[in-house]
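1. Test case, fold it:
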Amino acid sequence: MITTKLATIAVLATVAAAAPTTAAPTTTEVRPFKFSQWVDDIINPDVEALTPEQAVEAYYQSVNATTSTQTGGTKAKRFSVQCYTSEYTRAEVNPAAMCVSSLAALGNGVTYSWSGYAKSVTLCNDIPNVELVAVSGTDGPKVATAQQLAIGGGHIMDACTWGGRTGGLAFEDFNPDIQIYLRRQI
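-> This next block holds a predicted model:
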């Protein structure tokens, strides 16, 4: 009888020693894809950035892999971005990504200038169905680099991409008198 009790105690001790003492985390955090970070990657010469097609695919993968944990209140959005809701104004995501990518790749050496209230410069005319427009909100000369405008486009895409389309307007920190529009070609 003592041998049976000792054998049972030995088996229980072996099972208890083999059991893990803490649970290992089994979930990994999926971070949403940010177009603005992608623009920063294009600008950074030390980083190999995704192509526009890869960026759009990464965006869709992150959207499909994340779930909303919003329990009420308001979502955090950039205060300086307003999104378009009309499908006639919103551009398709792929051409918009190509536009933003091409501007970011031009670098800070490429500048655009214009002068006067409500005057503008329209970019990405060579890409069908999308345009990025910079408009002055006040009189006087305005100057913006291609990278600054690309960053604005990335912020618009972060806040305003859904349903395969994107578009809106942004006021950027480099010059709040300049409005950046990313939209379907009109």
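2. drop to CA atoms for contacts and neighbour counts, all remaining ones
-> Will do.
3. separation between residue 19 and residue 13?
-> Going from residue 19 to residue 13 by Cα to Cα, to the nearest Å gives 10 Å.
4. More neighbours: those two, which one.
-> residue 13 (11 against 8; other Cα atoms under 10 Å).
5. Let's verify that one: helix, strand, or coil?
-> At residue 13 the chain is in helix, as set by DSSP: H, G, I helix; E, B strand; the rest coil.
6. all helices for this protein, in order.
-> In the chain, the helices defined using DSSP state H lie at 2-18, 35-43, 52-65, 93-106, 146-160.
7. How about residues contacting the third one?
-> What it means is helix 52-65. Helix 52-65 is contacted by residues 30, 31, 32, 33, 34, 35, 38, 93, 94, 97, 98, 101 when judged by Cα atoms under 8 Å, 6 or more residues apart in numbering.
8. ditto for stretch 129-140
-> So stretch 129-140 is contacted by 91-92, 95-96, 99, 115-125, 142, 149, 153, 177-185 (Cα under 8 Å, 6+ apart).
9. Go again with 7 Å.
-> Residues outside stretch 129-140 that contact it (Cα atoms under 7 Å, 6 or more residues apart in numbering): 91, 95-96, 115-125, 142, 177-185.
10. Determine how far it lies from the middle of the whole chain.
-> 21 Å (Cα atoms, centre = their mean, to the nearest Å).
11. what's the answer for stretch 121-141, then?
-> With Cα atoms, centre = their mean, you get 21 Å for stretch 121-141.
12. Now do the buried residues in that stretch.
-> 123, 124, 129, 130, 131, 132, 133, 134, 135, 136, 137 (16 or more other Cα atoms under 10 Å).
13. related to what we said a few turns ago, could I get the helices of the chain as CSV with distance to residue 26?
-> Shown next, in CSV, are the helices of the chain (distance: least, Cα to Cα, whole Å):
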stretch, distance to residue 26
helix 2-18, 19
helix 35-43, 27
helix 52-65, 15
helix 93-106, 33
helix 146-160, 29
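14. what's the most buried one of the ones you listed?
-> helix 146-160 (a mean of 26; mean count of other Cα atoms under 10 Å).
15. Sequence B follows; please return its structure for comparison with A:
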Amino acid sequence: MITYRFLTLASLALALPLAAAAPTVSEALEIREVFSFEKWVDSIIANPDTALSPEQAIEAWTASTNGTSSEALSKRAASCVGMADQAYVPDAIICINTLASLGSQACVANAVAVFWTHGRAQVVGVAGPVAYVSTTCQKVAETAGKIMDQCTSGQFTGGQLSNVADNRMAVHLRLPS
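-> Here you go, the predicted structure:
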């Protein structure tokens, strides 16, 4: 009888830490990170040779948002545009990738400037309250990435946000006009 109790207590002592270490389903969902287009742009800037391609970025975003609650995706700092003005995600990713790849090249908004257009997506800079603002194309790409992080639903995205480097320039991601 003593041996039986000892074995039972010993097996319980071993099982408790294992049970406590296993995450629940809800904890596992909370741990899963949603793909960030802004972080993707940062990886392009840091090392274009090891960054995800535009196609891989789409796959990573799709995989990370499947099953993610809309609450986790709904935190907004950008002003998102309506469906009629939204850009197509794969084309927006090409625009952002291209701008990020331009490095420290200047993206200048003299009132309004179209920085890049591809298919059904366009990245535009709007200067204000001054008439002329210059920043790097990488910073424009980072801002467009933030817009995508906050304003993408399904295959469409679009919005506007102050440039991460200079808030005198608003960056717009939208369907070409």
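16. TM value for the aligned chains?
-> Here the superposed chains carry a TM-score of 0.84, computed using TM-score structural alignment, normalised by the length of the second structure; 167 aligned residues with a Cα RMSD of 2.1 Å.
17. Tell me the one of the buried residues of stretch 121-141 of the first structure nearest residue 4 of the first structure?
-> Nearest to residue 4 of the first structure, judged by Cα to Cα, of these is residue 130 at 80.9 Å.
18. Can you find the partner of the closest one in the second structure?
-> Matched by TM-score structural alignment, residue 130 of the first structure corresponds to residue 121 in the second structure.
19. do you know how far the aligned residue in the first structure for residue 133 of the second structure is from residue 91 of the first structure?
-> Alignment note (TM-score structural alignment): residue 133 of the second structure maps to residue 142 of the first structure. Residue 142 of the first structure sits 26 Å away from residue 91 of the first structure, going by Cα to Cα.
20. Over to residue 43 of the first structure?
-> Taking Cα to Cα, one finds residue 43 of the first structure at 23 Å from residue 91 of the first structure.
21. now swap in residue 9 of the first structure and tell me
-> According to Cα to Cα, residue 9 of the first structure and residue 91 of the first structure sit 71 Å apart.
22. picking that back up, from the contacts of stretch 129-140 of the first structure, which land in strands?
-> Counting by DSSP state E, the part of those found in strands is 91, 115, 120-123, 142, 178-183.
23. What about the residues you listed, which one has the most neighbours?
-> Neighbour-wise, these (other Cα under 10 Å) top out at residue 182, 34 neighbours.
24. what residue of the second structure matches up with it?
-> Match for residue 182 of the first structure (TM-score structural alignment): residue 173.
25. Same check on residue 15 of the first structure?
-> So, by TM-score structural alignment, residue 15 of the first structure is matched to residue 8.
26. my guess is residue 93 of the first structure contacts residue 162, does it?
-> No: contact criterion Cα atoms under 7 Å: residue 93 of the first structure and residue 162 do not qualify, at 8.7 Å.
27. Show residues contacting stretch 82-101 of the first structure.
-> By Cα under 7 Å, 6+ apart, stretch 82-101 of the first structure touches 39, 52-53, 56, 124, 127, 129-130, 150, 153-154, 160, 164-170, 183-184.
28. Aligned counterpart of residue 95 of the second structure in the first structure, please.
-> Checking TM-score structural alignment: residue 95 of the second structure goes with residue 99.
29. Report the two of the contacts of helix 52-65 of the first structure separated the most.
-> 30 and 98 (24.9 Å).
30. Could you check how far the spatially closest residue to residue 178 of the first structure that is not a sequence neighbour is from residue 123 of the first structure?
-> Nearest residue to residue 178 of the first structure in three dimensions, chain neighbours excluded: residue 136, at 4.8 Å (Cα to Cα, 6 or more residues apart in numbering). Distance of residue 136 of the first structure to residue 123 of the first structure, given as Cα to Cα: 15 Å.
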